[in-house]
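1. Show me the folded form of this:
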Amino acid sequence: MSDTRVRQRLTREDRYTQLVEVAWQIIRDEGTEALTLGHLAECAGVTKPVVYDHFISRSGLLAALYREYDQRQNQKMDEVISRTDATPEKLAAVIATAYIDCVLLQGREMPSVLAALAGTPELEKIRREYAVDFIGKCRTLFAPFCTHPLRDAALWAMLGSAEGLAWAVVQGAITDVQAKDELCAVIIGMVHTA
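-> Take a look at the predicted model:
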């Protein structure tokens, strides 16, 4: 019996999406250590050059996964913000909840991706981009409620508080509710002192 399936050629964008989905599946099923470009090609049913064309290196693939995760979380946050009354308290609650929940929802996959990227230039670049984007989003959201422009140092302090509170939740030192409430208070304090 002959195989009558016709292989469909994917667009570059569709192939990229397929490779990212397969990469996440490999991480879930086999762990981050198993994620190599060759293994990804094999699991996705493509040749190695196709995978290398999209990601160049394993670090590039891991960075792409980090960015993809970050984009999904930002999209979710933006959707909630668009449905929220524009008050400092409600917007601060959305930001605090989204930030802490994002860390809690990372599951096993994101920490292992971050660990695999540790020490690479890609990770530092991504972290800086994320920080600048997050601070920019907060500056834009809260500027209308401030008497004076928000200071860069205050925005960085708010981000540091968010990171520290999220770490404390992951370590079990405080609850997610405590972290969200405290981060919300930090944001409101930042807005009221500007």
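2. use CA for all of it now, contacts and neighbours both
-> OK.
3. Would you mark the buried spots in the lengthiest helix in the chain?
-> With secondary structure taken from DSSP state H, the chain has its longest helix at helix 58-82. With burial defined by 16 or more other C-alpha atoms under 10 Å, the residues of helix 58-82 counted as buried are 58-67, 73-74, 77-78, 81.
4. Name the nearest of these relative to residue 190.
-> Using C-alpha to C-alpha, residue 81 comes nearest to residue 190 of these, at 18.8 Å.
5. ranges for the helices of the chain?
-> 12-30, 37-44, 48-55, 58-82, 88-105, 109-117, 121-142, 152-171, 176-193.
6. Give me the residue at the spatial middle of this structure.
-> residue 70 (2.2 Å; C-alpha atoms, centre = their mean).
7. And this one, please, so the two structures can be compared:
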Amino acid sequence: MSSTESTNLPSQSSPRQRLSRQARHRQLLDVSWRLIRDEGTEALTLGRLAEQSGVTKPVVYDHFGTRPGLLAALFMEFDARQTAIMDAALERAAHSLIDVAKTIASSYVDCVLTQGREIPGIIAALKGSPELEKIKHDFEAIFIEKCRGLLDAFSGVEGVSSAGLWGMLGAAEGLSNAAVGGDITPLQAKNELYEIIISMVQRSA
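-> Coordinates of the predicted model:
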């Protein structure tokens, strides 16, 4: 579910709703995405989330434990959404280097754009905590290996280099953030990332 599908924030006079644990967790994540979009990542605290969700602080602490735990949950949800978008696009794509490269580039940029300004803020926050940095790195490593599996078939016997794949990921993040910020267009971000992927694979042939 994207942040644009969030539940409405309750007014402070609204009675608290009795929700299942799963439904409450979903509500808390939706409100978190909205808070980041409207006020920035720094505004997202467990206390503020409780207030805007119409629940007590212990409820929020029970779901996430700490603010880093909340940020980690948001990042993992983004990663799962990104994976689902890419997998669906790959199922529709032809099995050629051009199509695979276009799919990786487009799905990466599209997912960041869908989440808007929230993701750059969360990624920046992840860099401020060793615990969160490890979570981010672990998911990045999974993405790298996924791309390696997709692109090795078009490369030489040694496959695509790890250095090239990590460079591609850095470019993907930077280009997507530039598109979110309006410095370049989404199409420019996708096209540049596509060219980077093609060049990386061709160098390994």
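8. Can you give me the TM-score here?
-> TM-score for the superposed chains, counting by TM-score structural alignment, normalised by the length of structure 1: 0.80, backed by 189 aligned residues with a C-alpha RMSD of 2.8 Å.
9. The residue nearest to the centre of structure 1 matches what in structure 2?
-> In structure 2, the residue matched to residue 70 of structure 1 (TM-score structural alignment) is residue 79.
10. Residue 16 of structure 1 too?
-> Match for residue 16 of structure 1 (TM-score structural alignment): residue 25.
11. Can you name the residues that contact its match?
-> residue 63 (C-alpha atoms under 8 Å, 6 or more residues apart in numbering).
12. one more time with 10 Å
-> Going by C-alpha atoms under 10 Å, 6 or more residues apart in numbering, residue 25 of structure 2 touches 19, 59, 60, 62, 63, 64.
13. Residue 5 of structure 1: which of the helices of structure 1 is closest?
-> helix 37-44 (16.7 Å).
14. give me the stretch of structure 2 that that closest one matches.
-> Mapped onto structure 2 using TM-score structural alignment, helix 37-44 of structure 1 spans residues 46-53.
15. what distance separates that stretch from the centre of its chain?
-> Mean C-alpha position of stretch 46-53 of structure 2 versus that of the full chain (C-alpha atoms, centre = their mean, to the nearest Å) differs by 23 Å.
16. Superpose on structure 1 and give me the mean offset of that stretch.
-> Stretch 46-53 of structure 2, aligned to structure 1 and superposed, deviates on average by 2.4 Å (mean C-alpha distance after the TM-score superposition for structure 1).
17. Flag every buried residue along that stretch.
-> For stretch 46-53 of structure 2, a neighbour-count test (16+ other C-alpha under 10 Å) marks 46, 47, 49, 50, 51, 52, 53 as buried.
18. ok so, going back, distance to residue 5 of structure 1 for the helices of structure 1 - can I get that in a markdown table?
-> Formatted as a markdown table, the helices of structure 1 follow (distance: least, C-alpha to C-alpha, whole Å):
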| stretch | distance to residue 5 of structure 1 |
| --- | --- |
| helix 12-30 | 19 |
| helix 37-44 | 17 |
| helix 48-55 | 21 |
| helix 58-82 | 30 |
| helix 88-105 | 38 |
| helix 109-117 | 34 |
| helix 121-142 | 40 |
| helix 152-171 | 47 |
| helix 176-193 | 50 |
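19. before we move on, the earlier item: check how far the longest helix of structure 1 sits from its aligned residues in structure 2, on average.
-> By mean C-alpha distance after the TM-score superposition for structure 1, the fitted helix 58-82 of structure 1 averages 1.5 Å away from its aligned residues in structure 2.
20. now stretch 128-138 of structure 2: how far from the chain's centre is it?
-> 14 Å.
21. Stretch 102-117 of structure 2 too?
-> On C-alpha atoms, centre = their mean, the centre of stretch 102-117 of structure 2 falls 9 Å from the chain's centre.
22. In structure 1, what range does that stretch match?
-> With TM-score structural alignment as the criterion, stretch 102-117 of structure 2 aligns to 93-108.
23. Quick check: buried residues in that stretch?
-> In stretch 93-108 of structure 1, counting by 16+ other C-alpha under 10 Å, buried: 93, 94, 95, 96, 97, 98, 99, 100, 102, 103.
24. and what of stretch 191-203 of structure 2?
-> For stretch 191-203 of structure 2, by 16+ other C-alpha under 10 Å, it's 191, 193, 194, 196, 197, 198, 200, 201.
25. Stretch 163-179 of structure 2 now?
-> Going by 16+ other C-alpha under 10 Å, stretch 163-179 of structure 2 has these buried residues: 164, 165, 168, 169, 171, 172, 173, 175, 176, 177, 178, 179.
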